[in-house]
Each structure stands twice: as C-alpha cells, then as structure tokens.
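*Asks:* Below: sequence and its predicted model.
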Amino acid sequence: MEHEFDGAVVVGAGPSGAKTAEKLSENNIKTLVIEEDNSVGNPVQCAGIVSTRTIEESELKKDNYIQNRVRGAKIHSPNGESIEISRPETQAYIIDRSQFDRKLIESAVQSGANLKLGWRAVNWNGKTLEISTPKNNTKTKKIKPKVVVGADGVKSTIRRSINLPRPQKYLSGAQLTITGTEIEKPDFVEIFLGQKTAPGFFAWSIPTDRKTTRIGLCIDPEMAKKPATEYLKNLIKNHPKLKKHKDKELEWNYGAIPIGYPSKLYDKKTLLVGDAAGQVKPTTGGGVYTGMVCGKTAAKTINRYLDGETQLKEYDTNWRKKLGRELKIGMSLHKTLCSLSDKELDKLIKKLDNPKLIKTIENYGDMDYPSKVAIEILKTKPSLIKYFGVFTTKLLGDLL
C-alpha cells in the first residue's frame, strides 16, 4: 500500500542533508530524514579539516567537536623540497566529524524534522519512494512524497534510481590516525605531493592535538597501480617526515570522493545535494562547506516549489550561481596539477619558494575558493603559466 506524504523526504543525514532538512523545517515544511546507518556520523569518511567559513555556514556554536585550530601548511614536493604558508590567525579547524554531523542533525530535529535511523531508500521512481525499515527489512514501505532530496552520498540510490548523471570522477582514500609522537607544529598541516606518493591527488598529515595525527591520502584509481591503503603504508614507512610515526594506531578510515559535478542535479520531484551531486571541491576533496551551501539553496527552492512559485530546475541555476564557476575552475586546476610529473612538481615547488609568491599565497589563499590564489600567483609570476595549462585555458574561457 502506498501512503501520501505531504512534505519532503531527505535521504541521508550528513551535513548537506541535515542542513536541507533544518531549513525546510524552519519554513514549516513537513520533513522526514531517513538515514540507513544506525547512528549519524558513522562510519567516518573524512579527513576532518574544514575552513573557518564552514563553521560559520553550519550555524553551530563552537563546541567540543573542534579538536584543533590550524594556521598554516607545509607543502612537500616529491624530492623533499618544501614551502611553508601561514597566517597569525586560525585558517581552519580540525573537527570530530561524528560529533559535528550529530550536532547538525540535532539542529534539524529541533527545527521540526523527523529523523529515522536504520531506514534505507531502496528505490525512487519519481513518484513512489520505497523504504526498508529496521523492523521489517524484508519488505518495503512505500510513500509518495511531494519532493525527495538525494543527500545519500557517493553511491546515491536516489541518483541511480532515476538515472541522473553521475559525477565525473571518483577518488579513493585511506587514512590512519596515529598517536604517541610529539608533533613539532600542531597548528600546521602537512601536504605531500607526487605521483609515486598519491597518484592523481595528494597525501596529508593533520594533527588533532600535540601527539595525535591523521595521516591519509587520496588517489585517482585510473592513475594508480595499487589500492590507496598500500600507497599510505608505503608513505608512512619511507617518508622521512612520517616514518618516525611507529606508535599506536588508533583507527583506519576509508572512503571515496566524487569530483566534477554532473550536468543535471534535478528531476520533476527530485534534487541532489552534497556528495550525491558531486558538489565537492576538486582541489582539496572537501565537501562539507559546499554541501551545506547547496542544502540551504535546495531548501529555498523546495519552499518556492511547494508554494507553486517555481519549478525545481531553479535549484540548478541558483546553486551554480554560488559555487558552479568555482567548482568548474577547481576541476580544471585539479586536472592540471594532477597531470604534472614528479619532476615538474619539484620544479613548481622550488619556483613557489619565493618571498613574493609566498606572500601572495598567504594573502589570497582560500580553502573554499582556491581559484583566487591561483589567479594571483599567475599575475605575480606569469612564467608559471606552463604549470597551469588546462586551468589557464579554462579560466580564460570562462572570462571570455
């Protein structure tokens, strides 16, 4: 039997889904959030570093989900060259993603959203949503909502059910949390570049306190010769900065990152947000900020749609106005940097190790809008254009 549901169903209780649900509920729209896991925030599939802007966008009070504050980064080239970028004030927060996600969904529930844990979307045909529940997971419950929001991550059932296009590329990641070694600069993250280190992306070391760090990486499976876990083990074993970490292993995390948003993120009664929509920064792999921005945009569109003022395709127009150009240019920048050989990366880092360029990066660097600093670097030193080929071509195309 099918039941009418006079409201919206949000599939997925991560940051993008939680923020969508919160804003829908604030507008007195009946909202059901279903999450297939039995708890929100698990399993963790995130490095846990977010911009200060992300915390502002979350509208959460700064609380114990913040584990550390970062003001700088040290970037290592494949041959060991490095540059250091920093500012006096906090540039990013290291967060406990489980706690952060739970606080976001708690805010949505306090606003009126109904959360159901262990409920899984089985199929959505554009009219009827089939859901399995913990009490009766051999049968499906069928409801007919006004709107469905697919915030159900990389493998989005909602996206696949109605054949919306998939993101352009999926990166594969692995991360290990290690404790016991005194960390030299706990307010700095470290980035490790190189095709032998992490083909198609990069590796990182992110301190959560003075003795605990998250060491991880992402790879492009199409460029890699082995799984992400093997690259990570090799990095920790052989890199002079990391091989000293032979202490207690606390936790392994794994995940995939979708980059390059597809051509269409809506259907007649459907919107996609967050990882399901590929709304992830291609330069860093971060999707919390972008997912929440797009979740809020989705909620505004749904509100107008249910009032008969617009169609859901307005969402695709509005979120692109906010982030589309940046993500598109970011994809070009990603393709450019990830195509460089280790020798080219060594040369690039060496050329960037220049007081004037370091100052430019410090003045214009922005985790959420990296195209700004890339443009300023090229303005400061035009000869670097050979390292930014695809990015420069795309940027000029957009400007023209």
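*Replies:* Looks like it came in fine.

*Asks:* drop to CA atoms for contacts and neighbour counts, all remaining ones
*Replies:* Noted.

*Asks:* Only the buried residues of whichever strand or helix holds residue 141, if you could.
*Replies:* Here residue 141 is covered by strand 136-150, with elements defined by DSSP states H and E. The neighbour-count check on strand 136-150 (16 or more other CA atoms under 10 Å) flags 140, 141, 142, 143, 144, 145, 146, 147, 148, 149, 150 as buried.

*Asks:* Enumerate every residue touching the residue lying closest to residue 97 once chain neighbours are set aside.
*Replies:* Distance criterion CA to CA, 6 or more residues apart in numbering; nearest residue to residue 97, sequence neighbours excluded, is residue 48 at 5.9 Å. Contacts for residue 48 (CA atoms under 8 Å, 6 or more residues apart in numbering) come out as 94, 95, 96, 97.

*Asks:* okay, the residues you listed in CSV with neighbour count and secondary structure next?
*Replies:* Converted to CSV, those look like this (neighbours: other CA atoms under 10 Å; DSSP: H, G, I helix; E, B strand; the rest coil):
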residue, neighbour count, secondary structure
94, 22, strand
95, 22, strand
96, 20, coil
97, 25, helix
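
*Asks:* Contacts for the following helix or strand past the strand holding residue 141, please.
*Replies:* Next along the chain after strand 136-150, taking DSSP H and E as the criterion, comes helix 157-161. Outside helix 157-161, the residues within contact range by CA under 8 Å, 6+ apart are 11, 121, 122, 123, 124, 125, 150, 152, 165, 166, 272, 276.

*Asks:* Run through the neighbouring helices and strands of the strand holding residue 141.
*Replies:* strand 2-11, strand 129-133, helix 157-161, strand 270-272 (3 or more CA pairs under 8 Å, 6 or more residues apart in numbering; DSSP states H and E).

*Asks:* Pick the most buried one from those.
*Replies:* strand 270-272 (a mean of 28; mean count of other CA atoms under 10 Å).

*Asks:* from the chain's centre, how far out does that strand sit?
*Replies:* 18 Å (CA atoms, centre = their mean, to the nearest Å).

*Asks:* Pipe the contacts of helix 157-161 into a markdown table and attach distance to residue 182 per row.
*Replies:* Listed next are these as a markdown table, based on distance: CA to CA, whole Å:
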| residue | distance to residue 182 |
| --- | --- |
| 11 | 42 |
| 121 | 45 |
| 122 | 47 |
| 123 | 50 |
| 124 | 51 |
| 125 | 54 |
| 150 | 43 |
| 152 | 38 |
| 165 | 46 |
| 166 | 43 |
| 272 | 43 |
| 276 | 38 |
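
*Asks:* ok, second structure coming up, stack it against the first:
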Amino acid sequence: MQETTYDVIVVGAGFAGVACAQALARHGARVCVIDRKRDLGERLHTTGILVAEALHHPCLAGLPAALVRAVPHARLYAPSLRSVLLAAPGYRFYTTDTPALMRWLGEGLVQRGIALRLGTPFRDGVREGAHWRLPGIGRTRWLVGADGAKSRVAARLGLGQVDRWLQGVEHEFDGVALREPDALHCFISKRYAPGYIGWVAQTPTGVQAGLARRHLPGSTAVPDIDGFLRHTAAMTGLPASRRPDSIRAGLIPCGGPVHLRQRGRVLLAGDAAGMVSPVTAGGIHAGLRHGSAVGEAMARRLQHPGEGDVHVATDAVPAFRTKRALRWAFDHAQFDAPFDLALRTPFMRRLAEQLYFHQRGHGVPEPDTGVPVQHD
C-alpha cells in the first residue's frame, strides 16, 4: 500500500501541535496531525486555565462562550490562610470545560483541511533521503514533536528532553459552586505544595481543584490533595467530603526550554520543547505562541527551500531569567513563616501582580460574599 506524503507531520494534538498545524495550513502546506488518544478530551494533563492573552490567539478565534468562564480576580493565600485579593484593569483569567475545548480544537483541524489521525501513536521515524518515514503513517518532509513533556519524538530521535518536573494532580467536581466564584484561589504552602502552589477555581461545569509539588528523581511522593482540600475547605466552600467526578494527574515541566529543540528536519514545540514558565507552570499561551512560530518558520522554509534550515525567532523562545531565579528560590528557600509576613508588604503584592497579570495590578475591595477568609 502506498504511503501518503505530507509536507509536515505533527505528533500531538495539544495546544502547541494545533497552533503549529494551523499556521502551516494557512500557508497551503499539506499537514497531518497524529495523536495516540482516540478522544482528545480523555487523559488530560492540562488544567485548561487560560490567561487573557491566550484568547487573542488565532487558534481560539470563535471559541464557544459555553466552554469558558471569565475569572476577574486572583486571591493569593499565605500558609496561614491569610489572603489578599488581586486584580488588574480589564484583565481576566478564563477557566474552561477542558475536555470539550480539546475536542473543539480537534474539530477545527479537520474543518481547515488538516488530516487528523486519532488513536495513532508515534513509534519511530526513519530517515529516507529528503523525507522522514513514520511506519504505518506516511512520509513527511518535516516532523514536529508536540507530544508533551515526555516527548517520544525527542527520546527516539535524539533531541533535548525535559529533566525538571513538578508532580501535579487535579480533581474536578461537577455542578459545584464556590463561595467566591470570581476569584482564582491560589494557596502557598510548603506542607502541601513544596515548590509550587495549590489552586481552586470555578469552571463552566463546576469546580477544579489542583495541587502540585516539586518532583525529585526516584521520589514516590505524591501531592496530598485530600488533605489540602480539607485544609482549605473553609476558605473555598468546597465540601471536603465530596468525591471528585474526574481526576487528572501527571508531571509538569518546570526547567525552561530544552537546549536541543531542532535536529535536521525534526523540531520540538510546546511542552516537548520546555516552553513552560518555571514558576507558574503555565504552558498553554507559551505553547500556542511557540507552536505558531514553529509552523510559520517551517512554512517559510517550504516556500523558499534555498534559504537554509528553520530557526525559530528568538522572541518565541523566552529566557525566563526572572522566573528561573524564582524557581530556584521555591526549590531552596521556601519557608512558610516569612511568606506569612511578606504577604502584607507592598513588595510582595507587586511581585504577585507581576506574576499573575504581567503588569502592575491593583487591590480591589473585598466582595460581600460571606467567605470566611482572613485578609490584610
């Protein structure tokens, strides 16, 4: 049987893979996206929380309103559960019905004439002249690994691999409402979340609550999300006895971009390339931007084959210098008592506003919600 030949095969139909494929298709490239899942809404590892900038990306144009919920505030809790409410003019976070969002993205690929092959894992690639051949899938001029932080493309074809992780777990509760639904609740606690945070947020379908902690090689420690939810129940109003309707868990990259993101005509994109903030572990917006940049660079190379190899623009590969420093501090100097005191200072508030809103935010009045929070 004759194999189909493509300009580009993208491995992985996550945010970076979708952005890359759509950028290529806009330039007329023949693209195939493969994913090992039979249903893009299953076995998810992303929280699906979007920063405001992500909604401006072309991949999310026309996103159905029912799939997102605007969250205008962030409430940051110290280990003592004292909190401060943060906001920025016109800024919103957006929680999503994540399984439905991923299925919608997959449907968008098909509508744009991009071949989408679900239930098709990447096993290996064989170089044949000017093409790569993926047994049972087809031949391609270029191959993109957008298959997550444990990229099989990177492992099999000798590219850089993510080597620093957070261990995360998230519970979803259908049909539940928080006492303060218009805030993204973020908890700092060395006991429950060493090296990261816990979070609780209202979604279009209910509530999602997650916890992540530093992951050390060989460690079997897992986040104590049940203890965390009991500890924070009075703050959120989420019943501690309620069992989750769904659970997702996995490793989250936190080391910044990997060093070898391209070898010949194979490139990495998104989580596979380490395009995740070392501090916030936010990878959706970075993945969308990087996937698009990789796609645009390959499209230029396909249209002008004499111009040399693809090199993604430098501004699409953030250095994360400040966030790397903060990651080091989280890993080596996280103590609860100093943070309890620091939360009351203008410096800590400004730092939190920079991390959450990418700009100088402002304090907002405490809403009259009946939430039994301690605040300064």
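*Replies:* Looks like it came in fine. Being a predicted model, the structure only gives us computed values, none of them experimental.

*Asks:* quick revisit: would you turn the helices and strands packed on strand 136-150 of structure 1 into JSON lines with distance to residue 107 of structure 1?
*Replies:* JSON lines is the format used below for these (distance: least, CA to CA, whole Å):
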{"stretch": "strand 2-11", "distance to residue 107 of structure 1": "15"}
{"stretch": "strand 129-133", "distance to residue 107 of structure 1": "23"}
{"stretch": "helix 157-161", "distance to residue 107 of structure 1": "24"}
{"stretch": "strand 270-272", "distance to residue 107 of structure 1": "21"}
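
*Asks:* Now which residue in structure 1 aligns to residue 300 of structure 2?
*Replies:* Using TM-score structural alignment, the partner of residue 300 of structure 2 in structure 1 is residue 304.

*Asks:* check which helix or strand covers that match.
*Replies:* Here residue 304 of structure 1 is assigned to helix 288-306, by DSSP H and E.

*Asks:* can you give me the helices for the stretch 51-200 of structure 2?
*Replies:* 98-111, 152-157 (DSSP state H, counting those that start in this stretch).

*Asks:* what residues does stretch 344-353 of structure 1 touch?
*Replies:* So stretch 344-353 of structure 1 is contacted by 76, 77, 78, 79, 81, 82, 83, 193, 194, 358, 384, 387 (CA under 8 Å, 6+ apart).

*Asks:* Ok, stretch 111-130 of structure 1 next?
*Replies:* With CA under 8 Å, 6+ apart, stretch 111-130 of structure 1 has contacts from 2, 11, 21-22, 25-26, 28, 30-40, 109, 131-134, 140-145, 157-158, 161-162, 267-270.

*Asks:* Going by neighbour count, list what's buried in stretch 36-49 of structure 2.
*Replies:* Buried residues in stretch 36-49 of structure 2, counted by 16+ other CA under 10 Å: 36, 37, 40, 41, 44, 45, 46, 47, 48, 49.

*Asks:* could I get the residues you listed as JSON lines with secondary structure and distance to residue 296 of structure 2?
*Replies:* Shown next, in JSON lines, are the buried residues of stretch 36-49 of structure 2 (DSSP: H, G, I helix; E, B strand; the rest coil; distance: CA to CA, whole Å):
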{"residue": "36", "secondary structure": "coil", "distance to residue 296 of structure 2": "25"}
{"residue": "37", "secondary structure": "coil", "distance to residue 296 of structure 2": "26"}
{"residue": "40", "secondary structure": "coil", "distance to residue 296 of structure 2": "24"}
{"residue": "41", "secondary structure": "coil", "distance to residue 296 of structure 2": "27"}
{"residue": "44", "secondary structure": "coil", "distance to residue 296 of structure 2": "27"}
{"residue": "45", "secondary structure": "coil", "distance to residue 296 of structure 2": "26"}
{"residue": "46", "secondary structure": "coil", "distance to residue 296 of structure 2": "25"}
{"residue": "47", "secondary structure": "coil", "distance to residue 296 of structure 2": "27"}
{"residue": "48", "secondary structure": "coil", "distance to residue 296 of structure 2": "25"}
{"residue": "49", "secondary structure": "coil", "distance to residue 296 of structure 2": "26"}
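
*Asks:* which residue ranges form the strands in the stretch 51-200 of structure 2?
*Replies:* Listed in chain order, the strands of the stretch 51-200 of structure 2 (DSSP state E, counting those that start in this stretch) span 68-71, 73-77, 82-87, 93-96, 115-118, 126-128, 131-134, 138-145, 165-174, 183-187, 198-202.

*Asks:* Residue 305 of structure 2: which of these is closest?
*Replies:* Residue 305 of structure 2 lies closest, by CA to CA, to one member of the strands of the stretch 51-200 of structure 2: strand 138-145, at 11.3 Å.

*Asks:* average distance between that closest one and structure 1?
*Replies:* In the superposition against structure 1, strand 138-145 of structure 2 averages 1.2 Å from its aligned positions (mean CA distance after the TM-score superposition for structure 1).

*Asks:* how about that strand, which residues of structure 1 does it hit?
*Replies:* The aligned range for strand 138-145 of structure 2 is 143-150, by TM-score structural alignment.

*Asks:* Could you look up the SS state of the counterpart of residue 215 of structure 2 in structure 1?
*Replies:* Taking TM-score structural alignment for the superposition, residue 215 of structure 2 sits opposite residue 221 in structure 1. Classification of residue 221 of structure 1 using DSSP: H, G, I helix; E, B strand; the rest coil returns coil.
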